[in-house]
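*Asks:* this is a predicted model, with the sequence first.
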Amino acid sequence: MIDERTEAARLDALRMLDLLDTPPSESFDRITRMAAQLFRLPIAAVSLTDFDRQWFKSRVGVSHTGLPREKAPCALVAESRDCLVVPDLLTDARYHDSPLAGSGARFYAGAPLLTREGFGLGAMCVVGPEPRAATPEEMAALADLAAMVMAQIELQHAFGRVDPLSGMPNRIQFLEDLEDMARDRPPGEPRIAVLIDLASPERLSAAVRVMGSVYLDDMIRLAGRILRAAMPAGCKAYHVAATQFAFVAPPDLAEPGCTVAMRRMLDRLAEVASPHLMAGLAAGLAPFRLGETAPRDVLRTAHGAAQDARGSEGRIGIHSSAQDAAHRRRFGLLQDFAQALERPDELRLVFQPRIDLASGACRGGEALLRWRHPALGEVSPGEFMPLVEQTSMARPATAWVLEAAMRQLAAWREAGLDLQLSVNVSAANLAERDLPGRVLDGLRRHRLSPDCLELEVTESTVMEDAGQALAVLEALAGAGIRLAIDDFGTGHSSLSYLQRLPAQVVKIDQSFMRGLMSDDRKQALVSTMILLSHDLGYEVVAEGVEDAEVRDFLVAASCNEAQGYLFARPMAAGDFLAWRQAHADGEADRHRQARQPRLAVPGERRPGRAVQAGSPVG
């Protein structure tokens, strides 16, 4: 009687080796020929015991590739994991009516093919047409040949094509099998690649930290067994990354049917796996045509579809060419930006003036990074900067901007201009303990005083690691560098942190300026933010001011400074100086005109003296 659990584990071990229905191999055939020569018999085979058949991985003197498992001597060898000798099949009660005896065979001898875990995969067997005995020396030699077969199996299994943890063919094998499929199947045949991802990188890291790598290894092995058992007929599952498995759906399984099948598979995985780890379970479907899509692109698009599906209710994503193009553009921009940092003609700074609302004077501006891509032209900073700030390039990018800004400030100082520039820094920069030292070193090299530089940080940036960020900001502030809280009102900081920040300036985000004059609640909110900031000791700068009505409202609300298209767009250094001089001349003219008395026109009714909301207050 076969134990079902043991047999299931044995079959799983057999399938892990990926030997069934594979092409002939000279390395196995050589051992099979040695067995036939040793026993001086015409028939020898390496037999693998599948669920319902005996399949020959290698054979000599046999035309067929397998036999039914029922009453096959090799099946008993695999089940018993011991050598078996049948001197005469016709007189043996177990096998006298077996297909082997019916084909004219009389003698059988077999030695088990045993895995390191003790599972019997099949047998190294010899068969003869006449009854005979087998000496102990012959059976010992046959057992040695069986061990040689297993050594060859393990060698092929481990030779860069099988994942050692799951025992499943790996990514390299998946790519090669896709190439073979494109050669063997009709060209252009539509197929669907499926990628299953057990966990997001964040959940994977948390699981390893809490439960250890051994727990994760067990989960991957369990998932591998479930997937192998659930594979549609004719499909092979691959372990293509740490927590990712892939397969190619059968040609008759279209997208709707594949989606249904995948949902059942994901539900099965979710039932048996850790809720914490499998909460990020997702699958991606990537339709493609054989021979028309490179295997690496097939795997890449399936991976992308799985990542897009993560967090969605259905947990299954289907490849979108539009989303794929967007992802590829973002990835390309990151690669190209690293090169742009080393080239002299792609990156540049532009400068947007900041206006003192009380006097109308421009005392400085904000330095903004611009990128002219050699192929794509101007790339918006709103597109590339969020990508850069999430990578290790945040440090060199900020270093580039700081150096360029200080160099420009030094040039202006030599020309007799006393200006202040503000520069944005990211969350990654606030994690750099040496940032204050590097900034001060740059100021010394360019012979600049610390108060000519202002660093802008967002609320969210500080909150990512408040303790570390506050330490860096306090060091900067202690060195005399001005600090500003950028995009105020859009983050998630608490007042307790806000009052602890060693900043001098709060910059109200431009989103609050849009539609301000038609929204009473937004006006009340902006007025309150200005009042609160003043009470906490901050100066207030409004960003994104585009019309005079908004400026007048800010003046009435006692906002200190503003910047935006109403005053000037960001411009190159030379244009900034020309604009500043013209703006200063214009402000001087307006002040002179405001001080001149207005002559009365006979018969004109003179109103009482009042200051209009839009006029500068001097």
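*Replies:* That came through fine.

*Asks:* please make it C-alpha for all contacts and neighbour counts, starting now.
*Replies:* OK.

*Asks:* what sits up against stretch 191-203?
*Replies:* If you take CA atoms under 8 Å, 6 or more residues apart in numbering as the criterion, stretch 191-203 is touched by 243-251, 254-255, 276-290, 298-299, 302-303, 306.

*Asks:* keep only those of those that are in strands.
*Replies:* Using DSSP state E, the subset of the contacts of stretch 191-203 located in strands is 244-248, 282-289.

*Asks:* next structured bit after the helix or strand where Ala322 lies?
*Replies:* Element membership of Ala322 [criterion: DSSP states H and E] is helix 321-340. For helix 321-340, the following helix or strand on the C-terminal side (DSSP H and E) is strand 347-356.

*Asks:* so how far is the next helix or strand after that next one off the chain centroid?
*Replies:* Remark: after strand 347-356, the chain's next helix or strand is strand 362-373, criterion DSSP H and E. Using CA atoms, centre = their mean, to the nearest Å, we find the averaged C-alpha position of strand 362-373 to lie 31 Å away from the chain's own average C-alpha position.

*Asks:* residues making contact with the next helix or strand after strand 362-373?
*Replies:* Proceeding C-terminally, strand 362-373 gives way to strand 377-379 as the next helix or strand, assigned by DSSP H and E. With contact meaning CA under 8 Å, 6+ apart, strand 377-379 is reached by Arg370, Trp371, Arg372, His373.

*Asks:* second structure follows, compare the two:
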Amino acid sequence: MLSSTRQDDQPRLQALKDLQILDASQDEILNKITVLTCKLLDMPTCLVTLITDEKQCIKAKTNFPLDETARDDAFCQHTLHHQGVLVCPDTWLDARFRDLPLARQAEQPLRFYAGAPLTTDQGVAIGSLCVIDYQPRTFSEAQCRTLQEMAAVVMALLQSRSAVGLVDAVTGLPNRQRLIADLHEAQCGPRDCVLFLIDGIDITYAYEMGRSLGMPMVERVLCELGDALHRAFCGREKIYCIATGRFALWVPQARSEAALQTLMQCAESLPGGLSLPVPIRLEMHIGYTGFSVPVEAPQQVLRKALSALHDAAEQDVVLLPYRQESDEAQRRAFRLLSDLVECLDRDTGLYLMYQPKFDLLSGEAVGAEALLRWQHPMFGAVSPGQFVPLAENTTLIRPLTQWVIAQATRQLRQWRNQGIMLPVAINVAVSNFAEPDFVERLMVQLDAHGLTPADLEIECLETQKLLGSPAAMACLRRLREAGFVLALDDFGNGHSNLTYLKRIPVEVIKLDQSLIRPLHYDADCRIIVEQVIGMLHRLNYVVVAEGVEDAATLDWLRRARCDRVQGFHLARPMLPEALSALMLPEAV
């Protein structure tokens, strides 16, 4: 008997998997349906059951103690193969049921059973809606019809929930979960395939559109994007919507060139092909990667295609394939950010080195710049040029700058105790200046170590970003009023503008290494630097040249009347102990 009743296991198990309803939780809505069914049919107990290969799962129930039974003990396994409602007036008189444990239990044996199969739109029975009584009874045709109608309601609810779970609610296209499931279930057909991801609208722009025009307009754009892609492939390829404005399709390798040509045509024609009441800026980006069937790790395939898509968007090109080196660099960057959080929490790995600044007339050290370093447990020495820009794009820049301030002020206190009076300069990001409590937190650190604003110089980068942030500019003015020396770092690196200078309340201008290093061989560069130094002096700025690496450059800067210099020729970045030895050689 078991072989005949289980011959359709595979279609049913696949249907249960597609519906995504095989979890252990009770369904409250279905529970209410069982209560209603009991009232309609004047029955004490009603169940919604699902039949797997080994057990009967009770998804919803009224007046029943169990959450599951063995499949061989389930009345409902017989309902799967019955046309219409299966009615058993007395289980003790039915050979199928009389020896089952629930029919022979000592307390309240099940004596009556009626079950209507739960059948999918594809005709696969997955379980039943059944009613139970504890005494024999009859069941009319009208009651059978009512039970069938309620079973149809249950099945419609299960399938609609599945559709919502596997279909994007806005576009009506299969969603990311459906894509992952399809990749996972691909077992036959061409072995080599290609997954394409298409970014149809920048998410930030979509939010701006929603704010200005309302979310219905955004949803209309998304629907038209999905429809346009579907029409472009004439319905021959399955289009997925995996995120807001982001679509996907996968094709056999043999059809990948044709699919790529279609997508490139869409990229050219799509922005002007939408029937929208207002002009919308759309720029399509496409990333793709190859994979083999069967797919062992669908999420990994999607991740690689996503890496390619992000590369295309960042480089502002229409199309890019997956590139392992770019992916590894991005994953390394993410690892660095994650590990940086732990380093800050545990105060391990990060440390400061100090590079002296020298007065060109006297030759004496007049300050030092605190330079952040990181000894990573896996990657070794990591350049600040690699991890600081990553932190600046996240909220991590706040605790990172706070750590630098705490370390620098602590070291300043130690040097003051030794009689070393050099001020220390720290680099501060624009986002730090925009923090409403930055000045207060800075003053707290100084007060904690008995220091004054004259002990700490603030170097700021990114002139254009400074000017674009009213909060940052207000903070600079407050710092200047409090007595801090402010310096504009990396002046002349390609982003500086002379007209900006008087708008930023700084006293010191640091000339970027890109201007200083070519001085000993580039006559044009010497003319530029000489004129810049003269102009800055006339504007009453102190001029510092960084990147001085040879005696010839140092001599030229002295003749050009630069105020201060910094670079490997004079002193490399050093640990605090080495700087102490430099300033107090007699103490060594």
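*Replies:* Perfect, I can see it now. The structure presented is a predicted model; accordingly, all values stated were derived computationally and were not measured.

*Asks:* where does the TM-score land?
*Replies:* Put the two chains on top of each other and the TM-score (TM-score structural alignment, normalised by the length of structure 2) is 0.73; 475 aligned residues with a CA RMSD of 3.6 Å.

*Asks:* picking up where we left off before, could I get the contacts of strand 377-379 of structure 1 as JSON lines with distance to Ala78 of structure 1 and neighbour count?
*Replies:* Rendered in JSON lines, the data for these read as follows (distance: CA to CA, whole Å; neighbours: other CA atoms under 10 Å):
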{"residue": "Arg370", "distance to Ala78 of structure 1": "70", "neighbour count": "17"}
{"residue": "Trp371", "distance to Ala78 of structure 1": "68", "neighbour count": "20"}
{"residue": "Arg372", "distance to Ala78 of structure 1": "68", "neighbour count": "15"}
{"residue": "His373", "distance to Ala78 of structure 1": "65", "neighbour count": "16"}
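
*Asks:* can I get those residues in JSON lines with distance to Ala8 of structure 1?
*Replies:* Conversion of those to JSON lines gives the following (distance: CA to CA, whole Å):
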{"residue": "Arg370", "distance to Ala8 of structure 1": "62"}
{"residue": "Trp371", "distance to Ala8 of structure 1": "60"}
{"residue": "Arg372", "distance to Ala8 of structure 1": "61"}
{"residue": "His373", "distance to Ala8 of structure 1": "58"}
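
*Asks:* Asp589 of structure 1: which of these is nearest?
*Replies:* Distance to Asp589 of structure 1 across the contacts of strand 377-379 of structure 1 (CA to CA) is lowest for Arg370, with 34.0 Å.

*Asks:* residue contacts, the equivalent of that closest one over in structure 2?
*Replies:* For Arg370 of structure 1, the aligned residue in structure 2 is Arg373 (criterion: TM-score structural alignment). If you count contacts by CA under 8 Å, 6+ apart, Arg373 of structure 2 has them with Leu350, Tyr351, Leu352, Met353, Ala381, Val382, Ser383, Pro384.

*Asks:* and the residues you listed, which are buried?
*Replies:* Those of these that meet the buried threshold are Leu350, Tyr351, Leu352, Met353, by 16 or more other CA atoms under 10 Å.

*Asks:* touching, the first one and Trp374? I think so.
*Replies:* Going back to what we said before, that points to Leu350 of structure 2. Yes - counting by CA atoms under 8 Å, Leu350 of structure 2 sits close enough to Trp374 to count as a contact (4.5 Å).

*Asks:* show me which of the contacts of stretch 191-203 of structure 1 are buried.
*Replies:* Among these, those classed as buried by 16+ other CA under 10 Å are 243-250, 255, 277-290, 298-299, 302-303, 306.

*Asks:* picking that back up, so which bit of structure 2 is the helix holding Ala322 of structure 1 matched to?
*Replies:* Using TM-score structural alignment, the partner range for helix 321-340 of structure 1 is residues 324-343.
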